[in-house]
Structures are given as structure tokens and as C-alpha cells.
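> The following comprises the amino acid sequence and a computationally predicted model.
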Amino acid sequence: MNNDLQDYLHALVVEQGLAKNTIFSYRQELTEFFDFLKTQKITEFNKIDRYTILNYLKYCDEQQKSRNSIIHAVTSLRQFFHYLLMQNKITADPMLKIDTPKSAHHLPQVLSSKEIEAILRVPDTNKPLGIRDRTLLEVMYATGLRVSETVNLKLDDLRLEMGLISTIGKGDKQRIMPIGDVAIHWLTVYLSGARKQLLRGQDCPFVFLNNHGKQLTRQGIWKNLKAIVKKAGITKNVTPHTLRHSFATTLLENGADLRTVQELLGHSDISTTQIYTHVTKKHLTEVYNKYHPRA
């Protein structure tokens, strides 16, 4: 079964040309499904039926996975079993009568300017890793980069003298965006001192490094951010994507038009960007209710 999984992932790269992060997501979701099959003592694909899938989705729900995570899992399973059917690995597709759950509509979590400042003050900038963390947070908040774009940012992508950086986003689309003076300042400090210390004489093309002089991982950013947020005394569920949400919301609240924010975020469809207009309206309502005497 694991060999079939590897063949499937290889086919996604060769035949569909999917991005590395998409492949990683499929692998992770299908591996979790395979782990579940082990608990059910299922070792053959043909022994998987509709009820196996329903039990797995129930298990995901019991693990308190988000609605959107479960939707992604269903999509991954649907495509995988279709592949197995086309390869004659199974005689019937167990996903045929499985409905995809409806997407959960909720507003993204955002941070206030005070909360952003509290987070930025946490890293100890007297230490190389503290300078790296401060720089990373400044860059993510100043540009709205996705966490995958941040870890894959290379030295060649920086045009600090022009106040620009470039990145490869979803669908391997390149976009060039401005970066503010504060983030440029911290990048300059980091690149001229702390990064060289982290390199330890090695060579690495990526901007953000771990303590061993290697490319910082997505998991590394998540782990560090959780610790920083806790130390800042913030109780919100903050993820790296929260900084991206906060970036977009800050721009709209200060008068940026939706098309500009769409370009900066790298959204192919403006409807994806429009959710932030609801966030800003919610913020305006909260401010009105708090400060207007007739509210």
C-alpha cells in the first residue's frame, strides 16, 4: 500500500506538475489515513468501503480537526481512490457515495497593532536567534508572505536597495512586492551579523536559517511563533497565517483598495481577498459600539 502511495505522489509531480507544498499536503493527509487503516487492521485497498471512509471522517472529527481540514482530507482521498481505480488497483471506488462537507465560513483571526507590537518585542535581539525571529516576524507582517514563501525566500530574492522582494507563490507564480523600511532595517541587521553566525562557515541560499545553519522549516516557524505568542501574553490562536491576515486587514483599514491587496497577497481570484472586507467591517462595528455614546 505504501508503494502505491509513493507511485501516486510521483504521478502528481510528473503528470500534473503540482507544487511541492501541494504534494506535501497530500502526503501528510494520506499518511494519516494509512495510520488509521492500521488501527482497523486493514491491509488491502479492496477491503476499504464507504463505511471505512465514514469511520475515518468520524475519527477526524473526534480529533477536533477543523472543518476545512476534513474537507481537504476528503479531496485527497477522492483523488487517490480515483487514481487507484484507473490503475486497476481496486474494483470499486469507496468515495463515490461520500459527500464533501460544506466549507466552514468564518472570519480569519487577526491581531491588533498593539498585539503585533507585543509579539515583536519578545525576541531577544542580543542573540542571533532572537535577531532572526524579530526579522522574520517583521518581514512576514510587512509583506503578507505565506509561511511556505517565507522559508523558501532566498538571498537572490532580496532587492533591498530598491525596497522590493520577490517570491514564488501558489501555482509557481512569481510576484514582486514592496517591503517597508523597518523590515529592511532588520533584514540588514540580520544578514550582516546574526545570519553569518548561524551559518557557521557553511553555505546556504535561503534567508532564514535554523540553529544549525540550514533552511528554517515551516514547523520551525510554527513552533517558535507559538512560544513567542505565549510569552507575549496573547491568548488568541495565532499561526503564521495570522500575520498574513493581519497584514491584509491593516492595509484595508488604512484605505488600500481591494485590487492592490489582492496583488500583494498573490490571490488569483479577488473573491478570496474579499473576506478581509468583512473583517474590517467587523472591526468598524466593534469600534463604533465601544466608543459611540449612542451605540
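It's in. Numbering: from 1, shown residues only.

> drop to CA atoms for contacts and neighbour counts, all remaining ones
OK.

> Which of the helices or strands spans Ile176?
strand 174-178 (DSSP states H and E).

> Oops, could you answer that again for Lys226 instead?
helix 218-231.

> and the angle for the helix or strand Ile116 falls within with helix 218-231?
Per DSSP H and E: Ile116 is located in helix 113-120. Interaxial angle, helix 113-120 versus helix 218-231 (axes from the mean of the first three to the mean of the last three CA atoms, to 10 degrees): 110 degrees.

> How about residues contacting the helix or strand just after helix 113-120?
Scanning forward in sequence from helix 113-120 by DSSP H and E, the next helix or strand is helix 128-143. For helix 128-143, the surrounding residues in contact (CA atoms under 8 Å, 6 or more residues apart in numbering) are 120-121, 123-125, 145-146, 150, 177-180, 182-183, 186-187, 189-190, 193-195, 197-198, 208-211, 243-244, 246-247, 264.

> Ok, stretch 272-281 next?
Leu107, Pro108, His245, Ala248, Thr249, Leu252, Glu253, Leu258, Val261, Gln262, His267.

> circling back: who are the packing partners of the helix holding Ile116?
helix 128-143 (3 or more CA pairs under 8 Å, 6 or more residues apart in numbering; DSSP states H and E).

> Put this next to the first one:
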Amino acid sequence: MTDRSNKDSKKSPVKIRFKAMKDGRRSIYLDCYRNGHRSYEYLKLYLVPETDDKSLRLNEAAMRKAETACRKKLRELKKLPAENRRLMDTQDCISNKGISILEWLSRFKEIQRSRGVHDIHAIDRLCAILSEMNCGDTKVNEIGKDFCIAFVEYLKTGYKTAKGENLKPKTAFNRQCTFVTALNVAMREGIIPTNPMNLLSHHERAKASKGKRDYLTIDEVKRLIATPCKNNMIKNAYLFACNCGLRLGDVRKLKWGDITQDNDRWILSVIMNKSGKPIHIPLGVQARRWIPGCEDSGKHDTGSLVFEHLPGDSHINDILKIWAADAGIAKSVTYHTARHTFATMLLTLGADLYTVSKLLGHSQIKNTQIYAEIINRRKDEAVNLIDKVFD
């Protein structure tokens, strides 16, 4: 017990951290934590994907330099007079905790980009709303329950679109989600101790009205397979998601190193963009069928993207709508319908709700329950067909 307490008391205030970059490299930086305040020092050192002996040696050299920089930083902290250390802590407090909400959202946008989040326009829209509220200069650490309630009320009734209309419930809910995520990341960065949005009760929050959740039947998926698409990479990426349930953001950043093969068993392992949680999905034959170059999986660079050159989200959805129409499907097809299709296909074929929940990466099974409700409605509709015959 004594050894453990001594170890805990001697935790290093300077740690080496890594940040993933779009080109497959990882940036090395120092995470300095003193008296409850955190600051960062980027070293301009990078780790490259280890594909040969040369890249291995480069990474070893970069890590040696990073460890030297870490030891140097520790020595600097130890040599600082007490009043200088307090001054530096105060400066960290100003630079981190004294940041305004609009300044933080600008930094949050860069953090999301570094995580591989492609569509970050929602952050710009949130900035516009906060600017309209005349609260863009509010410090993040000054945001409390009253501010959050006022923000939600403004989403519901105060903010007007270009047509002079209120935001739709779903849109207001989405802006609220972006705000919550931004505050969660601020909490992880040590800027705020807790997320003030968690103080709001359920009825105080913006709620999305239950809309129709479109998905494709197995027959409709077969029709898409048989129909040519003007962009084969989009076709492959969509049908892949129909068989594994990944969101578009996660498909965009999927690398060959995220897929492992053990004889005939393939496993996909990624950190989900939306939740930041790891997920492990077995890839069946149908999922692997739509992976470009799957037959040469062992020859690909582990740091390279599986689905390269995917266009922007709106362009993808435009192509999907044309493709679906060509296949004779009248539903509103977007990329996210592939995730819904994966869930409903599994439940239709007899998979249990708990297993489907884990495959989707849901933290609560109630989030998966809506797909079960969809399947139950289809059962009711099927039974009603008999009644219509005898009527």
C-alpha cells in the first residue's frame, strides 16, 4: 500500500502524447499538468507508419528526441522559483480557462479535424447562433446552467433562419448536440471541470421530434447491387456500411491497419468519431466484398486509407439519390441509411437486440430499441395484409 501511494504521488507532470494526422503520421507533443492546469508544447517531431526498417529507425530517433525534450522540461520546472511557477500556472489559466466560447470553438474545430472528422460545418453554424445571441465573448469557464438554459431557449424560439422561421426541432437538437460535444472536449482538455449542460433536466433540453427513419430492405439492397452507380467508390463504401454499420466519418478515416485477419476471420477495430469509444466489428464475406483491393489486403500500407478519394458528404448523398432512383427505390437515401439498413437487416434475420447494440457501438440499448420498433411495425403491417384479404 505504501509503495502504491508513493508511486501515485510521484506521477510526472510532463508526459509525451501523440496526435493523429491526416497523412497517417502522428505528431508528438508534451502534455504539461501543474496544479490543476494543463498546457501543451508541440515538438515538431512525428512518427511515421512503420512499414520497413528505415521507418522504424526514424521513429526510434524521434522518440529519443521527444524523451530528451521531456526530461529537459521536467528540469526546467524543478529549477523554477516558486513565484515563477505560480506565474506560469496563472498564465496557463488565462490561456486555457480564460478562453472565450468562440475562441474555444475555433480550437475545437481543429481538434475535430485532427481526429478525422470531415464535416465540421455544424461548428460554424453553432458559432453563428452564439454570435446572434451576443455571447461569443463569454468565457467557457463562466458558462453555467443559466447560460445553457438561455442557449436552449434561443435555439427553440429566438434564432430565426434566413426565411424568418424558427429552427426545426431536429435542427435545434443537432446544434445542441454540437454544443454539448464542444463542452465535453473542453472538459477533457482541462478548461472546465464539468459540462454545465449536464445540469439541465430532460424537459429543459431541446428534443428532436420523432421522424421517419429510412432504411433499405434486403431486396432493395440487392437491387442497388445490381444497379450501376456513377461513382464506384461511393457504391463500395455505401454497401460496405450496409454490412458493418459504420458511419460515414468512420469509413472516411478507415485505414488498412484497422483491419486484422486471422485465417478466415476478419476484424475491424476503430475509435468511433462520434463517441470516441473503440468498437470491434467482425467483417463477413458480404462486407469484405465491397472493400477495394480486399484480395491484396496484406500488401497495402497499414497507414493508407481503405476508401480513398471519397467526395464531400453532400456530393455523396446526391450520387446516392440518383443511384437509388435508377434502382427503382423511392425512399430518401442518404449515406446514414446504410447504418439503419445494417441494424434492421440483423434484427430481421433474428439477431438479438443486445448483440446489434454492441455492433453499432451504442452505449445504451435504448438507442437500439428504435430499430426493434421498426421491425415490429413491419410485422404488424404483414399481419394486416391478411385482414385486408378477408375484408
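Thanks, I have it. Note that this is a predicted model, so its numbers are computed, not measured.

> Just the buried positions in the helix holding Lys226 of structure 1, please.
Buried residues in helix 218-231 of structure 1, defined by neighbour count with 16 or more other CA atoms under 10 Å: Arg218, Ile221, Trp222, Leu225, Lys226, Ile228, Val229.

> again with stretch 124-138 of structure 2
Buried residues in stretch 124-138 of structure 2 (16+ other CA under 10 Å): Leu126, Cys127, Ile129, Leu130, Cys135, Gly136, Thr138.

> Now do the strands in structure 1.
158-159, 164-168, 174-178 (DSSP state E).

> sorry, back to before: between which two of the buried residues of helix 218-231 of structure 1 is the distance greatest?
Arg218 and Val229 (16.5 Å; CA to CA).

> mind listing what the residue nearest to the spatial centre of structure 1 touches?
The centre of structure 1 sits closest to Val147, judged by CA atoms, centre = their mean, with a distance of 5.0 Å. The contact partners of Val147 of structure 1, taken as CA under 8 Å, 6+ apart, are Arg218, Ile221, Pro240, His241.

> Quick one: map Glu67 of structure 2 onto structure 1.
Taking TM-score structural alignment, the alignment leaves Glu67 of structure 2 unpaired with respect to structure 1.

> what about the closest residue to Pro101 of structure 1 other than its chain neighbours, neighbour count?
Excluding the flanking residues, the one nearest Pro101 of structure 1 by CA to CA, 6 or more residues apart in numbering is Ile71, at 6.0 Å. By other CA atoms under 10 Å, 18 other residues sit near Ile71 of structure 1.

> Need the counterpart of Ile71 of structure 1 in structure 2.
By TM-score structural alignment, Ile71 of structure 1 lines up with Phe173.

> again with Thr239 of structure 1
For Thr239 of structure 1, the residue aligned by TM-score structural alignment is Thr334.

> Might one say that that match is in contact with Ile319?
No - contact between Thr334 of structure 2 and Ile319 fails when scored by CA atoms under 8 Å: they sit 9.2 Å apart.

> hey, which helix is longest across structure 2?
Scanning structure 2 for the helix with the most residues, using DSSP state H, yields helix 53-79.

> After it, heading C-terminal, what element do we hit next?
Taking DSSP H and E, what comes next after helix 53-79 of structure 2 is helix 82-96.

> what does that next one correspond to over in structure 1?
Taking TM-score structural alignment, helix 82-96 of structure 2 hits no residues over in structure 1.

> And Asn224 of structure 1? What does it align with in structure 2?
Looks like Asn224 of structure 1 aligns to Ile319 there (TM-score structural alignment).

> what about the aligned residue in structure 1 for Lys379 of structure 2, how many neighbours?
Using TM-score structural alignment, the partner of Lys379 of structure 2 in structure 1 is Leu284. By the criterion of other CA under 10 Å, Leu284 of structure 1 has 13 neighbours.

> Contacts only, for Glu60 of structure 2.
Contacts of Glu60 of structure 2 by CA under 8 Å, 6+ apart: none found.

> gap between it and Leu45 of structure 2?
The gap separating Glu60 of structure 2 from Leu45 of structure 2 is 11 Å, by CA to CA, to the nearest Å.

> what residues are up against the match of Thr239 of structure 1?
Applying CA under 8 Å, 6+ apart, we find Thr334 of structure 2 in contact with Asn317, Leu320, Lys321.
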